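> got a predicted structure plus its sequence, pasted below:
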Amino acid sequence: MSDTHRPAITLSALGLRWHSENGTPAPRRLIAADPTLPTRAAYQLACESTALLWHGDYPGALRLLHAMRRHAERPRSRSRQSTVRTDAPVPGSPAEAFRRHRRERACLARALAMLVVPLGTDHRIPLDGAPDVREACRAAYGPILDNRIVSLRELLGVVGAHQWRARGVEVPALGARVHPHYGVFAPVRGEYVGLVARAPLPPAAREHPTAYDLGTGTGVLAAVLARRGLGPVLVTDVNPRALACAQDNARRLGLADRILPGGSALYPPGTERVALVVCNPPWLPHHTTSTLDQGVYDPGGRMLHGFLDGLARRLLPGGEGWLVLSDLAEHLGLRTRDDLLSAIAAAGLRVHGRLDTRPSHPRATHPDPADPLHAARAAETTSLWRLTPA
């Protein structure tokens, strides 16, 4: 019997259930995997949506996961398998290069997600040499009432996110740390936070300091506004984890009385007009492949257009809307500057001013020529657009 024709097993026979926080669908087939399974066969099975339930020790599972990644990313000429090439030039337009890059990364992520491990109701991994992941899993998963199998790759993400939550992310514009929860986009791009910290406040804010932070994430921009004297700052987010995270950070920063939950709709309910509405939507108008993508990709620009279309009627006289947006989508050919300006005008708005900054993260300051998006990253500018009713 070949390694790719191992007998299938069922979750029900094992008393297990599939669990995925990032939306990965249940596998089509499940087989037992152990150290005798070659990397090439493991990757082929994973590409066919066959889950590999690990029966060795935990370090062995990590070794196989890393070996599968290396196998997938090596040049095609060295393997007959379908691989993800990261060293080959991508012909065509920047948009074509971006879409191909996204397809390849999504394919790799789906395959690597097929290496799975058991997780008990006590949030323990019942494998020799497994670390204690109970605290991290409780924070991400909550109570587990039955035994599960989870993707090892996702589990590593859960553990890493918990470490970030405990350690926090330093935000120079705040002079403090914010603590991202699992599933909430972390503010590692500090330059856009700096824009909100230094933009001149609108005239209406002197007498009416109420503000909205739409799609708040960790609540970092709301915290900057509150530190600047605005409040209450009502925060909204479609992700309930983000609303909880924003409230947690508000408490940590001593701002719980100034940062208040505004609900899961884009704008808080009601018709209250405010002095300032801030929105930092996902920067790339492209579809998502997992729930964790929602901090980066805005399918069809729905959030961007929702913010623009609802802004004018929610601003007080002398109020402003601040749109924090990178032009990376423009350099990738996913949106043009004319598209953005036309959407602003169609919403009955005008550009009152704009502040720009260049990104400081390593992929922009030291772009990798092997990265098919390196030219776009090197040219990127992040802007705060100050918008008022026309």
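Great, that's in hand.

> rest of the way, CA atoms for contacts and neighbours
OK.

> which other residues reach stretch 190-204?
171-173, 220-221, 224-225, 228, 275-276, 316-320, 324, 355-360, 382-384 (C-alpha atoms under 8 Å, 6 or more residues apart in numbering).

> show the end-to-end separation of that stretch, please.
Using C-alpha to C-alpha, to the nearest Å, the end-to-end distance of stretch 190-204 comes out at 27 Å.

> list the buried residues of it.
Across stretch 190-204, burial judged by 16 or more other C-alpha atoms under 10 Å covers 190, 191, 192, 193, 194, 195, 196, 197, 201, 202, 203, 204.

> mind checking which helix or strand the closest residue to residue 365 other than its chain neighbours is in?
Distance criterion C-alpha to C-alpha, 6 or more residues apart in numbering; nearest residue to residue 365, sequence neighbours excluded, is residue 378 at 6.6 Å. According to DSSP states H and E, residue 378 maps onto helix 374-379.

> A further structure is provided below for comparison with the first:
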Amino acid sequence: MKKDLQAIQPDRPNIITTEIEAISFYRKMDTKATVAEMIAGKYVLVEEFYSNGLQVLAELKRNLLLKHKDKSFQGQRDYRAAFREASHRLLLKVKDNKLIVKKSPDTGWLELLYPDVSEFYVSFPEVQGMNSSWQWYEKGIEVKTLNLTLHPYYGTYFPTRFDHLKLFDKWLKKYEGSKENAIEIGVGSGVLSFQLIQNGFKNIFATDTNKNAIIGVSEENKRLGFEDKITLNHGDLFENCDVKADVIVFNPPWLPAKHQLEEGIDKAMYYEDELFPRFFEQAKEHLAPNGKIVLIFSNLAKVVDEENTHPIIEELRNNNRFRKELHLKRDVRASSRRTKRRDSRDTEKVELWVLAPKEKK
């Protein structure tokens, strides 16, 4: 397995390595006209100062908000899609792993993710994302339920709110079954697997379709001394897994996808229709006789659209595989004390479901 992990190459932002036709943007140019060119499909290259790119993006935001006035969840999703499409035509040039514009952030991912490319163009939003990710990676994120600081790898989902982790911690402390083997589907930044270890589980098979998640948790395992307890696998659901688990843990995406999903964080946030049926069908084959499935979920999909169904309730209602053993709920606090919600997400609750196999008659 270690050999396989070493062979995994991280997913990284798309770059342009050939010469392109682009409009050069300098500080005193017409920002509105430049944005109109971007929306029309032209590339724009930020020159002189990094802040010039921020100026263009601010004007792009103003332009698109005039066209996208629908404040509903779907309306805001449409706005973000339009912003993403246009903003990724705003480019920065990188040479020898550094941004060449003045007063730009020093982003270590440029060196770690592109050791094989000396000169290229990358979109401004991708640089912003890498810069933000680098700060989290360098500083770390304190997870109080673990009493640890984690360093999430680029392109990996990590929690900014912890109510669901507190629910899982509450359940783990009361769990009295076997702790020999556990499986975590969708390991992400490794938080749930680390919680399992701290609560006495001996062997964990952790899997994810996101290569960066596997690379990141592999790094954390070395740093924390968990290499002998966690076996990592890059694959879909239970692919390459021959373990019969006492506990299967899954913190799936919380929102149904209404767009074509991309690899990485997109798949950590949105789920396709067949994800849950495939999970439950495969989980049945990997559960020990007295095993438990623990799902950490949310009512967010129902909050944003009452027409959405609840995939766990649908499984229990329509199939004869599992029975509900426990269902816990907890209110979700804002990610920051300064955050004042102005939408319906103030009714969101995180959920912990424990399912057990139905006894055969």
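Arrived safely. Everything quoted here is computed from the prediction, not taken from an experiment.

> which part of structure 2 lines up with the helix or strand that the helix holding residue 378 of structure 1 is followed by?
For helix 374-379 of structure 1, the succeeding helix or strand toward the C-terminus, using DSSP H and E, is strand 382-389. Using TM-score structural alignment, strand 382-389 of structure 1 corresponds to residues 350-357 of structure 2.

> now the matching stretch on structure 1. Mean distance?
Once the two are superposed, stretch 350-357 of structure 2 sits an average of 0.6 Å from its aligned residues in structure 1 (mean C-alpha distance after the TM-score superposition for structure 1).

> now what about that stretch, what contacts it?
The contact list for stretch 350-357 of structure 2 (C-alpha under 8 Å, 6+ apart) reads 163-164, 167-168, 284, 289-299, 321-332.

> what about residue 358 of structure 2, how many residues nearby?
11 (other C-alpha atoms under 10 Å).

> now it: how far from residue 322 of structure 2?
From residue 358 of structure 2 over to residue 322 of structure 2 (counting by C-alpha to C-alpha), the distance is 5 Å.

> residues touching the longest strand along structure 1, excluding its own?
The strand spanning the most residues in structure 1, taking DSSP state E as the definition, is strand 315-326. Contacting residues not belonging to strand 315-326 of structure 1 are listed as 192, 202-205, 273-281, 283, 311, 380-388 [C-alpha under 8 Å, 6+ apart].

> quick check: the helix or strand that that strand is followed by aligns to which part of structure 2?
Downstream of strand 315-326 of structure 1, the first helix or strand assigned by DSSP H and E is helix 328-331. Mapping helix 328-331 of structure 1 onto structure 2 (TM-score structural alignment) gives residues 300-303.

> check the mean deviation of the matching stretch from structure 1.
Stretch 300-303 of structure 2 sits 1.0 Å off on average (mean C-alpha distance after the TM-score superposition for structure 1).

> now do the buried residues in that stretch.
300, 301, 303.

> which non-adjacent residue is nearest the second one?
This means residue 301 of structure 2. residue 255 (5.2 Å).

> which position in structure 1 aligns with that neighbour?
Checking TM-score structural alignment: residue 255 of structure 2 goes with residue 284.

> give me the number of residues near residue 340 of structure 1?
15.

> try the one 3 residues further on
Using other C-alpha under 10 Å, residue 343 of structure 1 has 16 neighbouring residues.

> hang on, it packs against residue 307?
No - here residue 343 of structure 1 lies out of contact with residue 307, judged by C-alpha atoms under 8 Å, at a distance of 10.6 Å.

> in which helix or strand does the residue lying closest to residue 241 of structure 2 once chain neighbours are set aside reside?
Nearest residue to residue 241 of structure 2, sequence neighbours excluded (C-alpha to C-alpha, 6+ apart): residue 205, at 7.7 Å. In this structure, residue 205 of structure 2 sits in strand 203-208 according to DSSP H and E.

> can you pull out the helices in structure 2?
2-7, 31-39, 50-67, 73-87, 109-113, 124-139, 163-174, 191-198, 211-224, 265-269, 275-285, 300-304, 311-318 (DSSP state H).

> counterpart of residue 139 of structure 2 in structure 1?
With TM-score structural alignment as the criterion, residue 139 of structure 2 matches residue 167.

> show me the contacts for the closest residue in space to its match that isn't next to it in sequence.
Excluding the flanking residues, the one nearest residue 167 of structure 1 by C-alpha to C-alpha, 6+ apart is residue 179, at 7.2 Å. Contacts for residue 179 of structure 1 (C-alpha under 8 Å, 6+ apart) come out as 164, 165, 166, 167, 168, 169, 218, 245, 249.

> counterpart of residue 179 of structure 1 over in structure 2?
With TM-score structural alignment as the criterion, residue 179 of structure 1 matches residue 151.

> what's the spacing between its match and residue 30 of structure 2?
41 Å.

> what does residue 85 of structure 2 give?
To residue 30 of structure 2, residue 85 of structure 2 is 21 Å away according to C-alpha to C-alpha.
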